[in-house]
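Participant: Need coordinates for the following:
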Amino acid sequence: MPQQRRKDIPVGNVGLLYVGAVLFINGLMLLGKIPGKSAAVFNLFVGVMQIVFPTIILSQANGDPAAIFGASGLYLFGFTYLYVGINQIFNLPGEGLGWFSLFVAVVAVVFGVLQFTAINDPLFGVIWFIWAILWTLFFLLLGLGKDSLNDFTGWFTIIVAHITGTIPALLLLSGNYTTGPREAITLAVVGVFALVASYALSRRTSHKPNETSTVTQNA
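Facilitator: Next up is the predicted model:
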C-alpha cells in the first residue's frame, strides 16, 4: 500500500482538533484536576460543534459516499461529549453513558476496518482502533463500575487526546498528513506505549475517595 498525502482541509479536520482538546480536559477531569461542572461547559461546546460540523458536511455531500462516511463518525463523538456535559451539570449517574460508550467502541472497530479496506487510510484505521480501546475503558469504568480503572483511563485519555486528535488534526490542517503502513505501524506502537505509560502513571496517582467517586459516577 503506497504512502498517501492528503491536502484537503474539510471542517471535520477542525473538529478533530477539538476532539483532542476535549479528551485532554476529560482526562484531567478523571484525574480530579478539573471539577466536573467546569469540564462540562467545554464538553457541551465541542459536543454541539461535533453535531453541527457533520450536518454541514452531509448537507454538502451531494450523495458522496466518502463524505457521508466521514461525517457519520463525528456524531459518535458529538453525542458522547453532550452526554458527558449533561451528566456533569445535572449530576446524573454514568451508566447510560457507559453503555453508549460500548456502542461507540464497537462501531469504532468497524470504522477502523473500513479505513483499511475501503478508504485506504491505514493510519486513521489505527486511530479508530485506539478510540475503540478508549471508549471500551469508558464502558468498563462507567457502565460496569470498574472504579479501579479510573486513573488508568484518565491518563490514557490524556495521551490519546494528542496522538489521535491534536497531532493528526494539525497535520491535516497544514497539509502534511500522510498515511501508509509505516505510519500505521508507528502509531500502533505508540498506542501500546500509551497503554503501558498510562498503567505506570496510574500506579503513582492517588486521589481522595470523594474526588474519584464523583468523577467515575459522572464522567
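Participant: When you work out contacts or count neighbours from here on, use the C-alpha atoms and nothing else.
Facilitator: Noted.
Participant: and Phe90, how many neighbours?
Facilitator: 11 (other C-alpha atoms under 10 Å).
Participant: for the residue lying farthest from the centre of the chain, helix, strand, or coil?
Facilitator: Distance from the C-alpha centroid of the chain, by C-alpha atoms, centre = their mean, peaks at Asn62 (27.7 Å). Here Asn62 is recorded as coil under DSSP: H, G, I helix; E, B strand; the rest coil.
Participant: Please apply the same query to Tyr18.
Facilitator: Following three-state DSSP, Tyr18 is assigned to helix.
Participant: please give me the structure for this one as well, since I'd like to look at both together:
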Amino acid sequence: MLMGAVGLLYVGAVLFLNGLMLLKKVEPRAAAIFNLFVGALQVVTPTVLIIANPDVPAALLNASGLYLFGFTYLYVGITLLGGFDSTGVGYFSLFVAIMALGYSYANFQLLADPAFGVIWLYWAFLWTLFFVLLGLKREEITRYTGWVAAIQGWVTAAIPAFMILTGYWVNLGLYALILAVFGLVVFIGLWLLARQRELTATTPGAGEGSMGAHDDKHRHHWT
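Facilitator: Here you go, the predicted structure:
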C-alpha cells in the first residue's frame, strides 16, 4: 500500500496542475511534460505491485485501478504535445468514470475501505466532467472542471497519500463521512457559483460584448 501511496501523491500533483491548466494558469504544453512523468510512474508502479503480489487478490485489484490514471495522463500528455484532437481522451475518460464506480463498490464491499470508496466516487465525477468537456466538447464547463480537478488533486490524492505514508490514515469511516460532506458542499457550491457567473456574463450591460469575445478567443484547448 505504501508504494501505491507514493504514486497517489503525484497523482495529486498532476490533477492540481491540470486544474490550473484548465483555469489558464499553466500553459498546456508545459503541463503535458508532467503528465508524461506521472503517467509513466502510474504504469510502472502497478506493474511492480502485480509482479510482487501475484497471489494477493486485494493487491491485484488495487493495482489494476492505477493503470486507469497512468493511461489517462500519458494520453493527455501525448495529446497536448502532439496537438491531437481531445475526443479520444474524452471517451477514454468515460470508460474510466464507469470503472471508477466499480472500484468504489469494491472498496466499500470487498476491501472494507469506505474512505477510498468515496474517493473513487470523486474520481468518477471528475472523469465524467473530463468526458463532457473533452469528448462532448462542452467547453462551458471548462472553469468548473478546472476547479474540481485542482481541489480533488489535494483532497483525493495528495493529502490521503501523505496521511498513508505517515501512518495517519486509520479512521476510515470518519474520513469517508468528511469526504462525502465536503464533496457535496464544495462541488455543488462551485456549480451554483459557476452558473451565477455565467448568467451574469450574459446579462445585457455586463460586458458581454468585450469579455465574451475575449473568452471565446482564449478558450481552453487541450489538443
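Participant: List the residues that contact the residue farthest from the centre of structure 1.
Facilitator: Asn62 of structure 1 makes no contacts at all, as judged by C-alpha atoms under 8 Å, 6 or more residues apart in numbering.
Participant: what does it align to in structure 2?
Facilitator: Alignment note (TM-score structural alignment): Asn62 of structure 1 maps to Pro54 of structure 2.
Participant: And the longest helix along structure 2, how far out from the chain middle?
Facilitator: In structure 2, taking DSSP state H as the definition, the longest helix is helix 172-201. Distance, stretch centre to chain centre, for helix 172-201 of structure 2: 15 Å (C-alpha atoms, centre = their mean, to the nearest Å).
Participant: Stretch 21-32 of structure 2 now?
Facilitator: 15 Å.
Participant: Gly36 of structure 1 and Ser213 touch, don't they?
Facilitator: No: counting by C-alpha atoms under 8 Å, Gly36 of structure 1 does not reach Ser213; the two are 11.5 Å apart.
Participant: who's more crowded, these two?
Facilitator: Between Gly36 of structure 1 and Ser213, counting by other C-alpha under 10 Å, Gly36 is the more crowded of the two (25 against 15).
Participant: can you map out the strands along structure 1?
Facilitator: Taking DSSP state E as the criterion, structure 1 contains strands spanning 4-6, 177-179.
Participant: The spatially most central residue of structure 1 and Leu28 of structure 1, how far apart?
Facilitator: Centroid-nearest residue in structure 1, with C-alpha atoms, centre = their mean: Trp131, separated by 5.4 Å. According to C-alpha to C-alpha, to the nearest Å, Trp131 of structure 1 stands 17 Å off from Leu28 of structure 1.
Participant: Then Ala40 of structure 1?
Facilitator: Relative to Leu28 of structure 1, and taking C-alpha to C-alpha, Ala40 of structure 1 is found at 12 Å.
Participant: Now do the contacts for Phe139 of structure 1.
Facilitator: By C-alpha under 8 Å, 6+ apart, Phe139 of structure 1 lies in contact with Leu97, Gly98, Trp99, Phe100, Ser101, Leu102.
Participant: Now do the contacts for the residue mapped onto Ala169 of structure 1 from structure 2.
Facilitator: Aligned counterpart of Ala169 of structure 1 in structure 2: Ala161 (TM-score structural alignment). Contacts for Ala161 of structure 2 (C-alpha under 8 Å, 6+ apart) come out as Ala5, Val6, Leu8, Leu9.
Participant: Just the closest of those to Leu172 of structure 2, please.
Facilitator: Set against Leu172 of structure 2, the nearest of these by C-alpha to C-alpha is Ala5 (15.5 Å).
Participant: Please list all residues in contact with Lys137 of structure 2.
Facilitator: Contact analysis of Lys137 of structure 2 by C-alpha under 8 Å, 6+ apart lists Thr87.
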